[in-house]
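Asks: only geometry, no sequence info:
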């Protein structure tokens, strides 16, 4: 199985507005793939269709050789949404425990995965605090920990480092790269931050629901004879 995700002829609209133009997208296994573009360009809609939260109006989505949506994929995908879906009356530890049980991890596995996930996102000392008292950045970090909890084959992360301080952001990216290199995970990340886009193995640049360019960061800069991804976006009309 060479490809982790295949999208064929995908289109989506809401209230008579086309959010995703008909497009094809293939994401290979074992790498970090970035969906890059400004707010409102369709990144979140695209990944919700990959996860199976919404259905396309046209086309087909296949993940790990399963047609989406498929219950078998629930254990294989770790999803971090742009909006934090947390139980604020529970502590951080109780949130992690709940999701670990949901994924049917054994007691020993739950303990180990909770320690690991909390350490990666820098929440070890805050696990016994109710999430209602977490800052916005802490909630984002807990959402990322939940996405990691069941050791998924594919990580789908929607703007994962928004509101996170630079030091922890660096730690998170180091872990994403380790997961790619050592555990051969497939990671799909949405971002509008160019320094994060530079760390992706491949990119698809979106504008108004269409892919306007794709390839490695180096190849895109070479193709448009520029030194930065910002300049690539400007060259192809990414900013008006």
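Replies: Perfect, I can see it now. Worth saying up front: this structure is predicted, and the values here are computed from it rather than measured. Numbers count the residues shown, from 1 in each chain.

Asks: contacts, neighbours, all on C-alpha from now
Replies: Will do.

Asks: all helices of this protein, in order?
Replies: Using DSSP state H, the helices of the chain run over residues 43-51, 92-102, 107-120, 136-148, 166-183, 194-197, 217-223, 229-235.

Asks: ok, and here's another one to check against it:
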């Protein structure tokens, strides 16, 4: 689905992603876990084709480049920052993004209602986005990300600022999407969220420390939880 081979990204003299090798298979929730500044967002932006790597190669959907126009139609990206129009209603935002992705008008009306029902915003569809609570805005952003049924969904801290109960709902939706065959690439700094991923990668200062299933990583580092495993992986890397 998505493969990164020896990918490095530098901004001036600063190396943000350092010779990273990673493969994201189909139908899994794959988490990138690391503190702020570990290179997570930069990695996502390169996967989307929004940034070019300094060196290395990124391929998606077999041998295609992330920047290809046909590839982008199969991608859904939810950034950290607000990406909806406050002066449009909830449904108008979803319809706007659906048209951007080229969904035919005869399908768009039905699809927009389906996705609003999924994120539990159908009863708020006529509200202005600018009048929504923070949690509702995050749900609306997820709806605009998924309106075109992307094969690869890229989510940058999608649950930032939402309450614990809504966070659980988000993860139920992510798992449903993966069960339906989509690949989910998600960044988080919440250990509890990373534990729900099918696979997780530990990142620190642009380096890939480890990647595997959460249970395998905890066994590998004889740890009771992922937080301990992350600390142990960091220490092991420093000792190399």
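Replies: Here it is on my side, so go on. Bear in mind that the values here come from a model prediction, so they are computed numbers and not experimental data.

Asks: what about the helices of structure 1, which gets the closest to residue 206 of structure 1?
Replies: helix 43-51 (7.3 Å; C-alpha to C-alpha).

Asks: which bit of structure 2 covers the closest one?
Replies: Alignment note (TM-score structural alignment): helix 43-51 of structure 1 is matched to residues 40-48 of structure 2.

Asks: aligned to residue 173 of structure 1, what sits in structure 2?
Replies: Match for residue 173 of structure 1 (TM-score structural alignment): residue 171.

Asks: just give the nearest non-adjacent residue to residue 105 of structure 2, would you?
Replies: residue 99 (7.8 Å; C-alpha to C-alpha, 6 or more residues apart in numbering).

Asks: quick one: the one you found from residue 155 of structure 2, how far?
Replies: From residue 99 of structure 2 across to residue 155 of structure 2, the span is 21 Å (C-alpha to C-alpha, to the nearest Å).

Asks: shouldn't residue 152 of structure 1 be in contact with residue 64?
Replies: No. Taking contacts as C-alpha atoms under 8 Å, residue 152 of structure 1 lies outside contact range of residue 64: 11.9 Å.

Asks: and residue 224 of structure 1, how far is that from residue 107 of structure 1?
Replies: Between residue 224 of structure 1 and residue 107 of structure 1 the computed distance is 53 Å (C-alpha to C-alpha).

Asks: mind listing residues that contact the match of helix 43-51 of structure 1?
Replies: 2, 16-17, 32-34, 51-53, 58, 66-67, 72, 75, 77, 154, 156, 187, 203, 206 (C-alpha atoms under 8 Å, 6 or more residues apart in numbering).

Asks: try it again with 6 Å
Replies: For stretch 40-48 of structure 2, the external contacting residues (C-alpha atoms under 6 Å, 6 or more residues apart in numbering) are 51, 52, 66.

Asks: now, which of those lie within strands?
Replies: Assigned to strands by DSSP state E, none of the contacts of stretch 40-48 of structure 2 qualify.

Asks: matching residues in structure 1 for stretch 134-152 of structure 2?
Replies: Across structure 1, the stretch matching stretch 134-152 of structure 2 (TM-score structural alignment) is residues 136-154.

Asks: neighbour-wise, which of residue 99 and residue 155 of structure 2 wins?
Replies: More crowded of residue 99 of structure 2 and residue 155, by other C-alpha atoms under 10 Å: residue 155, with 23 against 14.

Asks: the more buried one contacts residue 80, doesn't it?
Replies: No. Counting by C-alpha atoms under 6 Å, residue 155 of structure 2 does not reach residue 80; the two are 8.2 Å apart.
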